[in-house]
Structures are given as C-alpha cells and as structure tokens.
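Visitor: coords please:
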Amino acid sequence: MSDRRNLCLLVAEVLGHDRLVGRLGATEAGHAVERCLNRIDRAIEGNGGTIVARADGHVDVVFERCDAAVLASCEMLERVLSLPPVSGTRLTMRIGLHYGAAEGDSASGEGFDVARRLASLSRPGQALASGAAVMLLSASTRHFAGTEAIHDADLDKLEWPVYAIGQRVGLVTSVPPSARVSQRLRLRHQQEILFVEEQRPVLLLGRELGNDVVIIDARASRQHARIERRREGFILIDQSTNGSFVSIDGVGERCVKDDEIVLSGPGRIGCGFSANEIERDLVFFDIV
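Guide: Model (predicted):
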C-alpha cells in the first residue's frame, strides 16, 4: 500500500464483552470475543479485505472497492448473529464504513476517524455507511444500502448522509437522490486533468507522491489539502503548514489554513503560495 490512498475503510466492534466478564471472568469472555473475531476475519478474507489493526474486540480493515466492504459487512453480521448465546448473553457487533484517505499501513487518518464515528453511532447488530461509500456501490450491490439516509441528532452532524447496510435494509436502484451531486469539479494541473465526481469523491493534493495531484513546489506540504464532494458542493480542506490560496473568479483570493472553503469556481489554487503568482504548480478548477 502507498503512503496515502483513497480506500473503503471498515471498522467493526464486538459488543457484550463486559457483561460476559461479570459472569464468566476475563479469560472465558476473551475466548467468546475471539470466536466472533474469527468469524469476522473469515468474512474479511473472503471479500479481499486487509486488516490493518485488530485488538480488544475491534477490527480496522481496508478494501479496494466499496462493493467488497459492503458484502463483507453483511457477511460479518450474519456470521456473528448465528453464534449461540454464551451463558445467556448474545454477543453482537456494529460496523462503520467510509470511503476516504488511509494513511499508509496503519489505521490512522481522518478516513478511519469517520468510520469509527459511524461504528460508534451504530446500534448493536447494525452497519452504517457514509454517502461517500454508498455512492461508489455498483448496481448489483446497491440493494444492500437503505433507500433513504438515516436522520437523528448525532448523524445529522456528520458531513455525509448516512445509510444503513444489511441483507434486507432496502432496494437502491440508483445513487440516493440526497447524496447525488450532479456536477463535477474539473481540475487542471500542468498537463493533467482530473475530476472530483461520483467515481472519485475525494482528491488529495501535496508534495508526497501518493497524492492524486503532486505539487513540486517546496512551499507545499507533503499532505497539503484534499477536495471532497459533499451534499453542499465541492469543499477544499487545508491541512498544510503554509496554507492554501484559493482565488475564485469575481470573488478574489482567500488564504485557507486549517480550514475549509467551498469551491464555487472557476478559479485557481496555490498550495503554499499565492494563486495570483505565475507558477507552473497552480491548480485550475471549474465546475462542469
């Protein structure tokens, strides 16, 4: 795996360990959780996932494709649900899925933070996926996602709409209307043209070679910024030392540092330098 890539990230958590400790002791409770984790491992392996962290009833996994992550989630839920109760206590699990940036071979980074947040908001026996992941499902897998986004006080605070995932949650024949952004953001850097769209909802910029747009200028950070496709449009999020300079035609230039801005376009982005400079590393953007 390269240093930074966009992948489908899954976080699974086994629930019920503490209740079992009180009844059976820590050793037997640990064995029961391990049986659940073994079933989860088989679902991951069977669907091509890679485990990057596994401890204390938690598993963090990366998948190349969102379809595989959703199928693995459904299989995990079924496998764990089929286990008999232990001393009258049924162990269960919850899952969070998100499509975003993974940092190397570790379970760190904002993408995993979102997946963990979704897992923590899931009910026992439930899997929740961000709209970023659901939008990348193929037609043959979309029926595993709910037809409508779930709304409650906590989920509505997230940047993405959230959908339930499971064998019988609903039938989706197209990308959920509330998650769809019909437009695309076109970016031009030197001779390369890239799009932020349904197939690529997150784009990374920086000096590191693993980025989608590699900036050569020394004023840019290794992981300088990212652009996300959200419900409200295309958002640039700065995570750099020197800031991102965004010039939108008719609006003027703004320096964004540890903050975000809507790219309403057309305009230019300077990674660590003014977007008004004559610079070969400028990134030009417009909405098409």
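Visitor: from here on, contacts and neighbour counts on C-alpha atoms
Guide: Fine.
Visitor: what's next to whichever strand or helix holds residue 27, contact-wise?
Guide: With elements taken from DSSP states H and E, the one containing residue 27 is helix 26-46. The contact list for helix 26-46, computed with CA atoms under 8 Å, 6 or more residues apart in numbering, reads 14, 17-18, 20-21, 50-51, 57, 61, 72-73, 75-76, 79-80, 83, 86, 91.
Visitor: give me that answer again for 7 Å
Guide: The set of residues external to helix 26-46 that reach it, using CA atoms under 7 Å, 6 or more residues apart in numbering, is 14, 17, 20, 21, 57, 72, 75, 76, 79, 80.
Visitor: just those residues: which are in strands?
Guide: residue 14 (DSSP state E).
Visitor: can you redo the contacts of helix 26-46 as JSON lines with distance to residue 44 and neighbour count?
Guide: Shown next, in JSON lines, are the contacts of helix 26-46 (distance: CA to CA, whole Å; neighbours: other CA atoms under 10 Å):
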{"residue": "14", "distance to residue 44": "15", "neighbour count": "22"}
{"residue": "17", "distance to residue 44": "21", "neighbour count": "22"}
{"residue": "20", "distance to residue 44": "25", "neighbour count": "22"}
{"residue": "21", "distance to residue 44": "27", "neighbour count": "14"}
{"residue": "57", "distance to residue 44": "15", "neighbour count": "17"}
{"residue": "72", "distance to residue 44": "6", "neighbour count": "24"}
{"residue": "75", "distance to residue 44": "9", "neighbour count": "21"}
{"residue": "76", "distance to residue 44": "8", "neighbour count": "27"}
{"residue": "79", "distance to residue 44": "12", "neighbour count": "16"}
{"residue": "80", "distance to residue 44": "13", "neighbour count": "21"}
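Visitor: now show me the structure for the sequence below, then we'll compare the two:
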Amino acid sequence: MSSSRPQTILFADVSGSTRLFERKGDIEARRLIAMVLDAMSGICARHGGRVVKTIGDEIMCTFPGALNGVLAACDMQRRVGRDPEFVRESLAVRIGLHHGDALEEDGDVFGDAVNTAARMAALAKREQVVTTAATYQSLSGKVPEARSLGRARVSGKLLPIEIVDLVWQEDTSGMTLVQSSVLRQAATEEAVANRLRLRHRGNEVVLDADSPVFMMGREAGNHLVVEAEWVSRTHAQVEFKRGHFVIADRSTNGTYVRIGEDEELKLHRDELHLRKSGTISLGRAGVPDAPDLIHYEAE
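Guide: I've put the predicted structure just below:
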C-alpha cells in the first residue's frame, strides 16, 4: 500500500571511508563504519525518526517534522566529532536533508523530497549539514543558526533553489551567521542574475544562474564539442551553485584552467570556482591562440 505525506528525509554518509579501507583493511574498516552508522541510527530514533536503510557507508532516515531532522543532524555531527576513535581515524560525516512530500511504499520512500535531500547530501562537505532554505524557514522555536550557501540546481526542478549550511558547533565565533528573518527576506527578493560568457571557435554562449548544467566533451551530445583524441567523451561541466559558477572535471586527462594572469591550474576529478576571466583547455595544457582554447568571462 502506497501513501504520500510530508516528512523530512535525511541522508548521511561517512567521509574518509575510502582511505580507511586502504589503511585498516576490510574487516577493521567495516567495524568502524558500522560503529558510525549505529551511532547515527541511535540518534535518529531518539529524535523520533526511522532508519529507512543503510547502504555501504551511507544511512537514510525519515522524520515526522523538519525540526526533528535538523536537531538529529546536528547531534549526529556532534556525536561523531566527539568520539576519540572516529577522530583518530579521520572519520567524519556529511549530511543533507529536506522536508517535503514523500511516497512511502514497502518501507522505502520515494519522490521529489528524497531527490532533493540526496542532492543536499551531495553538496555537503565533511562535518557539514546542508538543507534547503525552505526547510530552514519552516522551523520555529530554538533552532540552530545557518549560513547561506547561495543557490544550487536540483534534478527535476526548473530553477535553482536556496540552500543553507546549519551551524551545529557550540563555538560559532568567527562565523558569518544568517538569521531566519534574513533568509525569509532573501527568498522573497529577486536574485541578481550572474552571467558567464564562454567563447570557442568564434561561437559565444552566455550562461546565467538559471541555466542548466553546461556539458563539454568529445561526444556530439555535449553543449560544447571539442573533437580531439585527448578530450574525454564527457569531459567537464560548468554549473551555477553556491552563488557562483563552478567548473568540474570528469575526464581522464584533466582540465586546465587559467584565471586572469595566474598560473594555469590542472583539475582532475575536482572542481574550481571560475572567477574574473581566463581560459579553459580540455585534456592538455592550454596554448595561446590554440583553436580549441575556451575563453570565459564571469560577469
């Protein structure tokens, strides 16, 4: 029997697990990861939540309300951050959550809220809790502070959405905090339309904050095609997230980016904030006036 109702979906995964397996071996690494997941499962239950499933080093939970999920996420971070064994092994967690309608079926949950929560988890870094501004704005009472992370794209949504980073640490000195009232005001104001110009072989493309992810590579299906043997089929992508344009490398040979007059940087399975103006070269170091050199300008 399927049913849909509002609930908070939370994803958390263990950061540092790959190196843990390399250093400790399979048995000990699995033991430590299981300890982290068990600790988070216990916190989930204490906040009225339910563990939907664990997959590898990731846990998925649901909560009846947004505040339950937010407080659980903060407690999860504190629990892992205070455990001497986890700290010694450089283990931490990344958490993303979102409150919305989700379809329940055979103990699992599906739908837009699940997809959005998964995207929040993907955006989170270690020791970070990321949620949507809409979820944060729905909270009442004594709630954690938050920092704005700008806007991010979520699959299935036409426009980017506002996201925030929850401040779970007790010592918040030196942090730039955003109150709920400020977030509510920002959500109602029209965002400034940042733009990025890309020029390649005489063609120009202008991206703004609402543009879909811009793909570059050797295959014809990409938005920008560079036909060269050193370029991967799907080589790199440019996306507006967290308030600025970011280029992410997905290739075998790397992506070379020069910002202004700085030295050229090589990205390999990593991402970089595109600032000012400069050049992008797919697959090999850029050569001035090379026909396949991509010029960019951030406005």
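Visitor: re the thing from before, mean per-residue distance, the helix or strand that the helix holding residue 27 of the first structure is followed by to the second structure?
Guide: Next helix or strand after helix 26-46 of the first structure toward the C-terminus (DSSP H and E): strand 50-55. Using mean CA distance after the TM-score superposition for the first structure, strand 50-55 of the first structure ends up 1.4 Å from its aligned counterpart in the second structure, as a mean over the superposed pairs.
Visitor: so what's the gap between strand 50-55 of the first structure and the chain middle?
Guide: Strand 50-55 of the first structure sits 16 Å away from the centroid of its parent chain (CA atoms, centre = their mean, to the nearest Å).
Visitor: list the buried ones in it?
Guide: Buried residues in strand 50-55 of the first structure, counting neighbours by 16 or more other CA atoms under 10 Å, are found at 50, 51, 54.
Visitor: which residues sit against it?
Guide: 59, 60, 61, 62, 63, 105, 106, 107.
Visitor: give the contact list for the residue nearest to residue 49 of the second structure when sequence neighbours are not counted.
Guide: In this structure, residue 49 of the second structure finds its nearest non-sequential neighbour in residue 63, 4.3 Å apart by CA to CA, 6 or more residues apart in numbering. Listed by CA under 7 Å, 6+ apart, the contact partners of residue 63 of the second structure are 7, 8, 9, 48, 49, 50, 69.
Visitor: now do the contacts for the fifth one.
Guide: When you say that, I think you mean residue 49 of the second structure. 61, 62, 63, 64.
Visitor: hmm, which of the residues you listed are common to the first structure?
Guide: Contacts from these that recur in the first structure, judged by both residues aligned by TM-score structural alignment, their matches' CA atoms under 7 Å, are 61, 62, 63.
Visitor: contacts only, for the second one.
Guide: With contacts defined as CA under 7 Å, 6+ apart, the neighbours of residue 62 of the second structure are 7, 8, 9, 10, 49, 50, 51, 52.
Visitor: swap the cut-off to 8 Å and go again
Guide: Residue 62 of the second structure neighbours (CA under 8 Å, 6+ apart): 7, 8, 9, 10, 49, 50, 51, 52, 69.
Visitor: so it is in which element?
Guide: Residue 62 of the second structure belongs to strand 58-63 when assigned by DSSP H and E.
Visitor: and that strand, how far out from the chain middle?
Guide: 17 Å.
Visitor: gap between the nearest residue to residue 77 of the first structure once chain neighbours are set aside and residue 114 of the first structure?
Guide: Nearest residue to residue 77 of the first structure in three dimensions, chain neighbours excluded: residue 125, at 6.5 Å (CA to CA, 6+ apart). Separation of residue 125 of the first structure from residue 114 of the first structure (CA to CA, to the nearest Å) stands at 19 Å.
Visitor: who has more neighbours, these two?
Guide: residue 114 (24 against 18; other CA atoms under 10 Å).
Visitor: got the end-to-end distance for stretch 49-60 of the second structure?
Guide: One end of stretch 49-60 of the second structure sits 10 Å from the other (CA to CA).
Visitor: what residues are up against the nearest residue to residue 74 of the first structure once chain neighbours are set aside?
Guide: Spatial nearest neighbour of residue 74 of the first structure, chain neighbours left out: residue 166 (5.2 Å); criterion: CA to CA, 6+ apart. By CA under 8 Å, 6+ apart, the contact set of residue 166 of the first structure is 73, 74, 77, 126, 127, 144, 145.
Visitor: and the gap between residue 166 of the first structure and residue 104 of the first structure?
Guide: Using CA to CA, residue 166 of the first structure is found at 29 Å from residue 104 of the first structure.
Visitor: okay, strands next: where are they in the stretch 51-200 of the first structure?
Guide: 58-63, 92-103, 126-130, 162-165, 185-189, 192-196 (DSSP state E, counting those that start in this stretch).
Visitor: out of those, flag the one nearest residue 25 of the first structure.
Guide: Closest of the strands of the stretch 51-200 of the first structure to residue 25 of the first structure is strand 92-103, at 18.4 Å (criterion: CA to CA).
Visitor: helices or strands up against the closest one?
Guide: Applying 3 or more CA pairs under 8 Å, 6 or more residues apart in numbering; DSSP states H and E, we find strand 92-103 of the first structure packed against strand 4-15, helix 66-81, helix 110-121, strand 126-130, helix 131-134.
Visitor: how much does it stray from the second structure?
Guide: Per aligned residue, strand 92-103 of the first structure averages 1.0 Å (mean CA distance after the TM-score superposition for the first structure).
Visitor: now do that strand against strand 58-63, angle only.
Guide: 50 degrees (axes from the mean of the first three to the mean of the last three CA atoms, to 10 degrees).
Visitor: in the second structure, what stretch matches strand 92-103 of the first structure?
Guide: Structural correspondence for strand 92-103 of the first structure: residues 92-103 of the second structure, per TM-score structural alignment.
Visitor: gap between the spatially most central residue of the second structure and residue 255 of the second structure?
Guide: When CA atoms, centre = their mean is applied to the second structure, the residue found nearest the centroid is residue 123 (0.9 Å). Separation of residue 123 of the second structure from residue 255 of the second structure (CA to CA): 21 Å.
Visitor: okay, now the nearest residue in space to residue 153 of the second structure that is not next to it in sequence: neighbour count?
Guide: Distances taken as CA to CA, 6+ apart put residue 160 closest to residue 153 of the second structure, at 4.3 Å, once the chain neighbours are dropped. A count of nearby residues for residue 160 of the second structure, using other CA under 10 Å, gives 19.
Visitor: can you check residue 261 of the first structure too?
Guide: Neighbours of residue 261 of the first structure using other CA under 10 Å come to 17.
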